[in-house]
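In: Okay, structure incoming, though there's no sequence with it:
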């Protein structure tokens, strides 16, 4: 059942609270952080993971990010508004949480943890890092300029220019393509957090992060993803692991198991 919360930035955010029928004592809940594009109505993988996680005794929150799905918002949407949403959701979940980031959601989750939100652990799935500071700034500047000019279709193409070409072609062929284009206004937090994450070596940006970090990739993945996971793990004294999944999507049961284990470890501290 959809619930709503209003953030400190004034945004009304829709979310599903997946409560555990038999929660583990002192278990830390999970808040999922989607990357560019997905919302609850289109992201059945995350919803199924949340349901399985609840079966394992761990509650979680899945939300429509600011500016997409049932969380409509006017542009411009910057990183601070998404961080305000995460702060409100963490408070709703119980005051502290594990963040599970997917793709560019990983860098949003990292920014939240580094910024001081009450994050007890991070699970990061296939963070798209390694492009370098200058190329990332240039890419996002061009994308943001198109968003500001109202060229949302062009902005989507620019945002996806380094992804496999079939990703954009599949998006264009999907019946919800108009909604995908409209949601490009919500990509500000993704672009801004990626620019931040590439601005300095991860060892510098994340040096004060003192929480468990698991950086995961699928058994079948794209070049650069394992290297990015290894770099995050090295910078945080965390773990880099391979989880069942393919082509940027995890297998729900396998990911739920990883998250449940992380929630238990965090609860013990």
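Out: Alright, I've got the coordinates. Just so it is clear, the model here is predicted, and its values are computed rather than measured.
In: okay, CA-based contacts and neighbour counts for the rest of this
Out: Fine.
In: Need the nearest residue in space to the one residue sitting closest to the centre of the chain, chain neighbours excluded.
Out: The chain has residue 105 as the residue nearest its centroid, 2.2 Å off, counting by CA atoms, centre = their mean. Excluding its sequence neighbours, the residue lying closest to residue 105 (CA to CA, 6 or more residues apart in numbering) is residue 35, at 4.1 Å.
In: cool, and residue 240?
Out: The shortest distance from residue 240 to any non-neighbouring residue, by CA to CA, 6+ apart, is to residue 215 (4.8 Å).
In: same thing with residue 235?
Out: residue 203 (4.5 Å).
In: Ok, residue 177 next?
Out: Of all residues not flanking residue 177 in the chain, residue 171 sits nearest, at 5.9 Å (CA to CA, 6+ apart).
In: Also residue 220?
Out: That would be residue 246: by CA to CA, 6+ apart, it lies 4.5 Å from residue 220.
In: do residue 79 as well
Out: Take residue 79 and drop its neighbours on the chain: the residue closest to it by CA to CA, 6+ apart is residue 189, 3.9 Å away.
In: What residues does that neighbour make contact with?
Out: By CA atoms under 8 Å, 6 or more residues apart in numbering, residue 189 lies in contact with 77-80, 82, 108.
In: between the residues you listed, which is closest to residue 230?
Out: residue 108 (18.3 Å; CA to CA).
In: The closest one is in what secondary structure piece?
Out: Per DSSP states H and E: residue 108 is located in helix 105-114.
In: Got another one to weigh against that:
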């Protein structure tokens, strides 16, 4: 049975906790939540078995956290503050894809973070304006009420077979229901272009591991290199993985190894 934390604006955020030990919060990327993401659920259990208290939650606008008045990056960071209070800080954050940009933003905003593990954060060019333009376009589609068009727009720069597979799969209605929540994903990525990254991330003291798969999209290795170059205590590593996905056992083992070596 889910537990609930109450965010600053009163939104109820559903979560599970497994295991005991140093706390880790799993920050989902686009269109992920516990009931729609068995890979992360499996990884949470494996990581908990390695001696960590693992909090896996449904981001606002998704799963059991569906009802919320707004879906901004600031709202999402407030949710993490509420969950951190439950877990007991400082907390390690595992950020998956755009969830990694949210994790960076939370750490830069002063969340008490012990470590960051970031999987394939899809950063665009530093100081570019394409992220802000994309965010404007996404907000316009959300405001129009075009649920299908919102998801299609969000996925327009991904491999076309991903969108085709999603449209033709049984999960499409679930994906279209969480379109408004994608605002925070897009806003977090636009934020990474809003100033020089060394300036944006200068206050992040947490040890940081930026991970990419051996087979991945061209955008991902330079993005991880940018994190390693601009977050003060960060490094890049490669995992045996492909197509922006990963094996739960491999990921749990690498997160556990990284966190176990922290002071």
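Out: Yes, it's here. Computed from a prediction, not measured in an experiment: that's the story for all the values here.
In: Aligned to the residue nearest to residue 105 of structure 1, what sits in structure 2?
Out: Per TM-score structural alignment, the equivalent position to residue 35 of structure 1 in structure 2 is residue 29.
In: wait, doesn't residue 87 of structure 2 sit right on residue 55?
Out: Yes - with contacts counted by CA atoms under 8 Å, residue 87 of structure 2 reaches residue 55, the gap being 7.3 Å.
In: When these two are compared, which one has more neighbours?
Out: A direct count of neighbours by other CA atoms under 10 Å for residue 87 of structure 2 and residue 55 places residue 55 higher, at 23 against 18.
In: what's in contact with stretch 203-214 of structure 1?
Out: By CA under 8 Å, 6+ apart, stretch 203-214 of structure 1 touches 113-114, 120-124, 197, 233-241, 266.
In: quick one: it to chain centroid distance?
Out: Remark: stretch 203-214 of structure 1 is offset 17 Å from the chain centroid, using CA atoms, centre = their mean, to the nearest Å.
In: cool, stretch 79-88 of structure 2 as well?
Out: When C-alpha coordinates are averaged (CA atoms, centre = their mean), stretch 79-88 of structure 2 and its chain have centres 16 Å apart.
In: Just tell me what residue 250 of structure 2 corresponds to in structure 1.
Out: Checking TM-score structural alignment: residue 250 of structure 2 goes with residue 254.
In: sec struct for the residue nearest to its match when sequence neighbours are not counted, please.
Out: Excluding the flanking residues, the one nearest residue 254 of structure 1 by CA to CA, 6+ apart is residue 244, at 6.1 Å. Following DSSP: H, G, I helix; E, B strand; the rest coil, the label given to residue 244 of structure 1 is strand.
In: number of nearby residues for the aligned partner of residue 145 of structure 1 in structure 2?
Out: Aligning on TM-score structural alignment places residue 145 of structure 1 opposite residue 140 in structure 2. Look at residue 140 of structure 2: counted by other CA under 10 Å, it has 13 neighbours.
In: repeat for residue 181 of structure 2
Out: Around residue 181 of structure 2 there are 23 other residues, counting by other CA under 10 Å.
In: tell me the secondary structure for it?
Out: helix.
In: Need the counterpart of it in structure 1.
Out: Correspondence of residue 181 of structure 2 to structure 1, assessed by TM-score structural alignment: residue 186.
In: could you list every residue that touches its match?
Out: Listed by CA under 8 Å, 6+ apart, the contact set of residue 186 of structure 1 reads 36, 65-68, 75, 77.
In: Strands of structure 1, start to end?
Out: Assigned by DSSP state E, structure 1 shows strands spanning 2-6, 12-18, 30-33, 60-63, 97-102, 119-125, 213-220, 239-246, 249-250.
In: Quick one: map residue 234 of structure 2 onto structure 1.
Out: Residue correspondence to structure 1 (TM-score structural alignment): residue 234 of structure 2 is matched to residue 238.
In: Please name the nearest non-neighbouring residue to that match.
Out: Counting by CA to CA, 6+ apart, the nearest residue to residue 238 of structure 1 once its immediate chain neighbours are dropped is residue 213, at 4.7 Å.
In: From residue 254 of structure 1, how far off is that neighbour?
Out: Using CA to CA, to the nearest Å, residue 213 of structure 1 is found at 17 Å from residue 254 of structure 1.
In: Same check on residue 1 of structure 1?
Out: Counting by CA to CA - residue 1 of structure 1 and residue 254 of structure 1 are separated by 25 Å.
In: out of those two, which sits in the busier spot?
Out: Neighbours were counted for residue 1 of structure 1 and for residue 254 using other CA under 10 Å; residue 254 has more, 14 against 6.
In: my guess is the more buried one meets residue 243, correct?
Out: Yes - the pair residue 254 of structure 1 / residue 243 is scored as a contact, 6.6 Å apart, by CA under 8 Å.
In: Now do the same contact list for residue 197 of structure 2.
Out: Contacts of residue 197 of structure 2 by CA under 8 Å, 6+ apart are 126, 230-231.
In: let's go with 10 Å and repeat that
Out: Residue 197 of structure 2 makes contacts with 126-127, 191, 226-227, 229-231, as judged by CA atoms under 10 Å, 6 or more residues apart in numbering.
In: And for residue 83 of structure 2?
Out: Neighbouring residues of residue 83 of structure 2 by CA under 10 Å, 6+ apart: 4-7, 13-15, 25, 55-57, 77, 89, 91.
In: Most neighbours out of these, which is it?
Out: Counting by other CA under 10 Å, top hit in these: residue 57 with 30 neighbours.
In: And that residue, what's its match in structure 1?
Out: Counting by TM-score structural alignment, residue 57 of structure 2 corresponds to residue 63 in structure 1.
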